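Okay, predicted coordinates and the sequence, questions at the end:
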Amino acid sequence: DDEGRVVTNYHVIAGVLASIPPGRRANEVAKVTIQTDDGSRTFGASLVGASKEKDLVVLQINAPKELLKPVTLGTSEGAKVGQAVFAIGNPFGFDHTLTTGVISGLNRTIQTQAGSFVTGAIQCDAAINPGNSGGLLLDANGRLVGVNTAIFTPTGSSAGVGFAIPVDTVKNIVPQLIKNGQVILPSLNIVFGDAAIMRDLKIQLGSGALAHGFVGESK
């Protein structure tokens, strides 16, 4: 955005995050390069927030505002199979690579390199390879519709089955990462009674769940 916050995949910097001792913050977890009219400039990036479960992180760079040109956000709500999309990334280190394709599936559940499962993913046949993670998936009007995240392949390179986290998911998760540094999941904080308690109360096993108490406040 125009404040210098950058979104990418958690698994892109997972190795760096794993090396940070618990309870400590790293001043720099990545480097972000901005292409300018007269070349490029690289800035150190600090961590704002991270979610392994959603495979998303927010980084902060201290770049001059005149260099910051945020992508226009679209929506994934009306995405349709057959819709043209464009993937931008750095496959195999070849920066600013653009590939084209169409949306070939919606609402996929995928396992990311971070080991988490992401639901609602957009499937596309635009070539996505190692190095594309965290890159843009754009519609025909240049608006962001997803963040390229994973591929399904028997060889390690593109087989025409790529996946992106929908931009509507990103728009929901990123504000939480900026505000809290993490995603706070809802919880009823209910303590359920076990089989022994149910037998003591002469409640038939399998007839339902016994709410035995509450811990703290529900969220």
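Good, I have the coordinates. Numbering: from 1, shown residues only.

hey, let's count contacts and neighbours off CA atoms from now on
Fine.

what's in contact with the single longest helix found in the chain?
Ranked by residue count under DSSP state H, the longest helix found in the chain is helix 167-180. Contacting residues not belonging to helix 167-180 are listed as 7, 48-51, 54, 56-58, 73-77, 144-147, 182-184 [Cα atoms under 8 Å, 6 or more residues apart in numbering].

for the protein, what spans make up the helices?
14-18, 167-180, 195-200.

Make JSON lines out of those and add mean neighbour count.
Formatted as JSON lines, the helices of the chain follow (neighbours: other Cα atoms under 10 Å):
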{"stretch": "helix 14-18", "mean neighbour count": "14"}
{"stretch": "helix 167-180", "mean neighbour count": "17"}
{"stretch": "helix 195-200", "mean neighbour count": "12"}
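
Would you mind telling me which of the ones you listed is nearest Ile103?
Shortest separation from Ile103 across the helices of the chain is recorded for helix 167-180, at 13.9 Å, computed as Cα to Cα.

Got another one to weigh against that:
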Amino acid sequence: MTAIRRFSFACVLFLFAAAASAATVNLPDFSPLVRDAAPAVVNIEATQNPSAMSRGGYDDEEMPEFFRRFFGPGMPTPPSRGGTSLGSGFIISADGYVLTNHHVVDGADDITVRLNDRRELSAELIGSDPQSDIALLKVKASGLPVLKTGRSQALQPGQWVIAIGSPFGFDHSVTAGIVSATGRSNPYAPDQQYVPFIQSDVAINRGNSGGPLLNTSGEVVGINSQIFSNSGGWMGVSFAIPIDVAMNAVQQIKDTGTVSRGQLGVQVQDIDQATASALDLELPRGALVVQVEPGSAADKAGIEVQDVIVGFDGQEVVRWSELPPLVGAVAPGSRVEVEVIRAGRERTLTAVLDAVGGDAVASASRRAGGASQSNPLGVVVQDLSAQERAQLGIEGDEGVVVVRVEPRVAQRTDIRRGDIVTRVGRETIRSKADFEAAVGDADGDEPVMLLLQRGGRSQFVTVTPAGH
């Protein structure tokens, strides 16, 4: 028996070693890719003089602790030396066009590009787009090495990707990982809702900003831009701007000097199971319309509050975050079809898109809430005086204010004291009496949808009556 046990143990060790060896053999070797791509990756130094630094910006303590850009306003530097931002970039044409992040060069008085061969060239800012966080630079040179651009739309979760950049000033550092997700929205950067971010676990830190994210063919599929962190450093969640989005912005900057996007003119939010039930949807899907801007493309097309947008220009909309990038990618003036579900029926509307001004295409409202006296919803409201409406910036006569929320409701929703309730279901609310009547008419077994305002934003919240 002893001999048999020894033989079995030896077999296990052999199989384990063979498996480990096979796994090692199958791991990719990125050295040829890096050797070919590295010459086109650059280090960028953007400098502000002391007077320019007084224009504004954050100090580090004001920046969101959990979500920081790598470089930009707020980098601690001695005032007497001005401000210096270090980032990365890459060459996209042999005649000297360089791509990086807007926040790397934002507000800079002087920009220096350091090439792989150690040359330092002064760069001109051709144009930048804060909303996609893209900046296009130009250096006076020719015959430069160039990175090929790939198709970010072809990326799939689980694929290998590689980053080359200058974290903490260490030029041409290489890190690798996999794509964690595509089409990721960034709730902490509402001004970038047009960007369907690529999420990866590639290690990037301060100084990687603006550098390329490459696929295994050596093609640029993204531009490293941000990290999600509660420490200020990499924690396994990194975000890159899809190269398709970036190159669209680049072409517009070259052609017109600006970047234009289509605008529908709605505010939308996501749909959870309770809201789907209240809307008679089989599954939670689509973007729930919580506000339609008067005179906007959506208004003219006949889109209404409480419509659920499930398709845009031939593309399915499963989550609210998918809608803004789809709208923003279409040129202003374009005629598009918008599929909506209204009161359980699907219909197709035609919209002619406006141009985005300073605001977003379609924004997600933060969670909010509202209700009255001892009612099944567990929310108490009161009327608003004319003075209170003026102080709150509420136009017209709609809305009541939440003064109390029962603990069970507070635990299930984000309804807060001070929220303004403007609708219950499809009923407009102008007084506490309206609210109580609407709540009293609701089916006691069904969730109730409230349209709320908080801080100038609107959002539907679904409340389940007590006992359900």
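Cool, got the structure. The structure presented is a predicted model; accordingly, all values stated were derived computationally and were not measured.

Quantify their similarity with the TM-score.
Aligned and superposed, the two chains score 0.75 in TM-score terms (TM-score structural alignment, normalised by the length of the first structure); 183 aligned residues with a Cα RMSD of 2.7 Å.

still on that earlier bit, could I have the buried ones of the contacts of helix 167-180 of the first structure as PyMOL selection syntax?
This is the PyMOL syntax for the buried subset of those, where burial follows 16 or more other Cα atoms under 10 Å:
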select buried, resi 7+48+49+50+51+54+56+57+58+74+75+76+144+145+146+147+182+183
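
rewinding a little: would you list the helices of the first structure in a markdown table and tack on distance to Gly115 of the first structure?
Output for the helices of the first structure, formatted as a markdown table (distance: least, Cα to Cα, whole Å):
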| stretch | distance to Gly115 of the first structure |
| --- | --- |
| helix 14-18 | 11 |
| helix 167-180 | 18 |
| helix 195-200 | 33 |
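
For the first structure, which strand extends over the most residues?
Scanning the first structure for the longest strand, with DSSP state E as the assignment, gives strand 97-111.

quick one: buried residues of it?
Going by 16+ other Cα under 10 Å, strand 97-111 of the first structure has these buried residues: 98, 100-106, 110.

For that strand, what is the distance to the chain centroid?
14 Å (Cα atoms, centre = their mean, to the nearest Å).

what's near enough to touch the residue sitting nearest the centre point of the first structure?
In the first structure, the residue lying closest to the centroid (Cα atoms, centre = their mean) is Leu56, at 3.1 Å. If you count contacts by Cα under 8 Å, 6+ apart, Leu56 of the first structure has them with 7-10, 50, 170, 174.

Phe7 of the second structure too?
Phe7 of the second structure neighbours (Cα under 8 Å, 6+ apart): none.

Is it correct that it falls within a helix?
Yes - checked against DSSP: H, G, I helix; E, B strand; the rest coil, Phe7 of the second structure lies within a helix.

And it, how far from Ala17 of the second structure?
Separation of Phe7 of the second structure from Ala17 of the second structure (Cα to Cα, to the nearest Å): 15 Å.

Tell me, how many residues neighbour the equivalent of Leu136 of the first structure over in the second structure?
With TM-score structural alignment as the criterion, Leu136 of the first structure lines up with Pro212 in the second structure. Pro212 of the second structure has 34 neighbours, counted by other Cα atoms under 10 Å.

what's the nearest residue to Pro212 of the second structure if we skip its chain neighbours?
Ile223 (4.9 Å; Cα to Cα, 6 or more residues apart in numbering).

which residue lines up with the one you found in the first structure?
Under TM-score structural alignment, Ile223 of the second structure pairs with Val147 in the first structure.

ok, now which ones touch that match?
If a contact means Cα under 8 Å, 6+ apart, then Val147 of the first structure has 8-9, 133-137, 164-167 as its contacts.

List just the nearest of those residues to Ile34 of the first structure.
Nearest to Ile34 of the first structure, judged by Cα to Cα, of these is Gly135 at 13.6 Å.

what about the closest one, neighbour count?
22.

in the stretch 1-150 of the second structure, which spans are strands?
Assigned by DSSP state E, counting those that start in this stretch, the strands in the stretch 1-150 of the second structure fall at 41-48, 83-91, 97-100, 110-114, 120-129, 134-139.

and Phe312 of the second structure, how many neighbours?
Neighbour tally, Phe312 of the second structure, other Cα under 10 Å: 21.

isn't it right up against Val338?
Yes - at 4.7 Å, Phe312 of the second structure counts as touching Val338 under the criterion of Cα atoms under 8 Å.

now the strands for the stretch 251-400 of the second structure?
With DSSP E, counting those that start in this stretch as the criterion, the stretch 251-400 of the second structure has strands at 262-263, 266-269, 287-292, 308-312, 315-316, 335-342, 345-352, 354-355, 362-364, 379-382, 400-405.

thinking again about what came up before, give me the mean deviation of the longest strand of the first structure from the second structure.
Superposed on the second structure, strand 97-111 of the first structure shows a mean distance of 1.0 Å to its aligned residues (mean Cα distance after the TM-score superposition for the first structure).

List of residues touching that strand?
Contacts for strand 97-111 of the first structure (Cα under 8 Å, 6+ apart): 80-91, 117-128, 150, 163.

Recalculate using a threshold of 7 Å.
80-90, 117-127 (Cα atoms under 7 Å, 6 or more residues apart in numbering).

Check stretch 142-155 of the second structure too.
Contact with stretch 142-155 of the second structure is made by 37, 39-40, 91-96, 219-222, 242-244, as judged by Cα under 7 Å, 6+ apart.

Closest one of those residues to Val290 of the second structure?
Pro242 (28.5 Å).

thinking the closest one is in contact with Phe197, fair?
Yes - at 6.4 Å, Pro242 of the second structure and Phe197 qualify as touching, with contact defined as Cα atoms under 7 Å.

Please enumerate the shared neighbours of the two.
Common neighbours of Pro242 of the second structure and Phe197 (Cα under 7 Å, 6+ apart) do not exist.

how close does the equivalent of Gly105 of the first structure over in the second structure get to Gln156 of the second structure?
Under the alignment (TM-score structural alignment), Gly105 of the first structure maps onto Ala181 of the second structure. Distance, Ala181 of the second structure to Gln156 of the second structure, by Cα to Cα: 7 Å.
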